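Trainee: please find the sequence and the predicted model below.
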Amino acid sequence: MECICNRDIFNIKIEADIAADPFWCSHCGCNLDIDDFPLSRSLKKELINWVTEYGRWLDWSTEEWLPGGKKLEVEHNSYGLLLTEKVKSELGEAYSIHFSSSKMII
């Protein structure tokens, strides 16, 4: 698998964002297709569900915290870290994988 930066992809960042798969090239930041990775169907589903929950701690119209938002973000980041460990387990040592948490915490 190659990226737009013309490198073979071995360094991957897992990060949630709106309307994007959770896999990113660590070199150029290109969003990668989750289906390009040999993961179990159940883990892919967990990852997609996790991404879908991104930002539920904010009022997007005002970009302010919702009540309990800081706690929701912490929980989201904790679950993302857990999912990253599952991805590492399923992909083995073929990739260098790291997690990038949401940085909305003030």
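Mentor: Happy to help now that I have it.

Trainee: drop to CA atoms for contacts and neighbour counts, all remaining ones
Mentor: OK.

Trainee: longest helix anywhere in this structure?
Mentor: helix 69-91 (DSSP state H).

Trainee: from residue 77, how far out is the residue lying closest to residue 38 once chain neighbours are set aside?
Mentor: Distances taken as C-alpha to C-alpha, 6 or more residues apart in numbering put residue 91 closest to residue 38, at 7.0 Å, once the chain neighbours are dropped. Taking C-alpha to C-alpha, to the nearest Å as the measure, residue 91 falls 21 Å from residue 77.

Trainee: run through the helices of the chain in chain order.
Mentor: With DSSP H as the criterion, the chain has helices at 41-52, 69-91.

Trainee: save those helices as JSON lines, and put in mean neighbour count and distance to residue 101 too.
Mentor: Converted to JSON lines, the helices of the chain look like this (neighbours: other C-alpha atoms under 10 Å; distance: least, C-alpha to C-alpha, whole Å):
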{"stretch": "helix 41-52", "mean neighbour count": "15", "distance to residue 101": "12"}
{"stretch": "helix 69-91", "mean neighbour count": "17", "distance to residue 101": "5"}
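
Trainee: comparison target below:
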Amino acid sequence: MKVEGDVCADPIWCNQCYCNLDIEEIPISLDLKSELMKWIGKYGEWIDWDKDEIVPDGIKLEEEHNKQGLILTKQVQKELGGQYEVSFSPSTFARIRANEK
């Protein structure tokens, strides 16, 4: 499994087939599910969707989102124990866009 942010998707994905998994089916605590959904709800705050570019301080916003995602990934791994290997896929949109300029 992997934790990854995306628009209109749950934050848990299959790391083999890349399918988006229903978070309700993942055997983790309700508190952690709630935290993951809050985190995914903030996905893309660094993107100006109308202009397809980053907002001011977008790199910082994306970095903070990625830091929180890594923390949540570790919590998911801990709650799942050895059942699954859980990785984190950070967002790179802001950094890529900044390097294009």
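Mentor: The structure has been received and is ready for your questions. Everything numeric here is computed off the predicted structure, so don't read it as measured data.

Trainee: in JSON lines: the helices of the first structure, plus distance to residue 105 of the first structure.
Mentor: Putting those into JSON lines (distance: least, C-alpha to C-alpha, whole Å) gives the following:
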{"stretch": "helix 41-52", "distance to residue 105 of the first structure": "17"}
{"stretch": "helix 69-91", "distance to residue 105 of the first structure": "6"}
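
Trainee: how about those helices, which one is nearest residue 35 of the first structure?
Mentor: Between residue 35 of the first structure and the helices of the first structure, the tightest spacing by C-alpha to C-alpha is seen for helix 41-52, at 8.2 Å.

Trainee: show me the contact partners of that closest one.
Mentor: If you take C-alpha atoms under 8 Å, 6 or more residues apart in numbering as the criterion, helix 41-52 of the first structure is touched by 16-22, 34, 76, 79-80, 83, 86-87.

Trainee: re earlier: return the distance of the longest helix of the first structure from the chain's centre.
Mentor: Relative to its chain's centre, helix 69-91 of the first structure lies at 8 Å (C-alpha atoms, centre = their mean, to the nearest Å).

Trainee: just stretch 91-99 of the first structure next, same as before
Mentor: Here the centre of stretch 91-99 of the first structure is set off from its chain's centre by 13 Å, with C-alpha atoms, centre = their mean.

Trainee: what's the matching range in the second structure for that stretch?
Mentor: Matched against the second structure by TM-score structural alignment, stretch 91-99 of the first structure falls on residues 80-88.

Trainee: returning to that earlier point: between the helices of the first structure, which one is closest to residue 58 of the first structure.
Mentor: Between the helices of the first structure, helix 69-91 lies closest to residue 58 of the first structure; by C-alpha to C-alpha that is 6.5 Å.

Trainee: and the contacts of that closest one?
Mentor: With C-alpha under 8 Å, 6+ apart as the criterion, helix 69-91 of the first structure contacts 14-15, 37-40, 43, 46-47, 50, 53-58, 95, 97-99, 101-102, 104-105.
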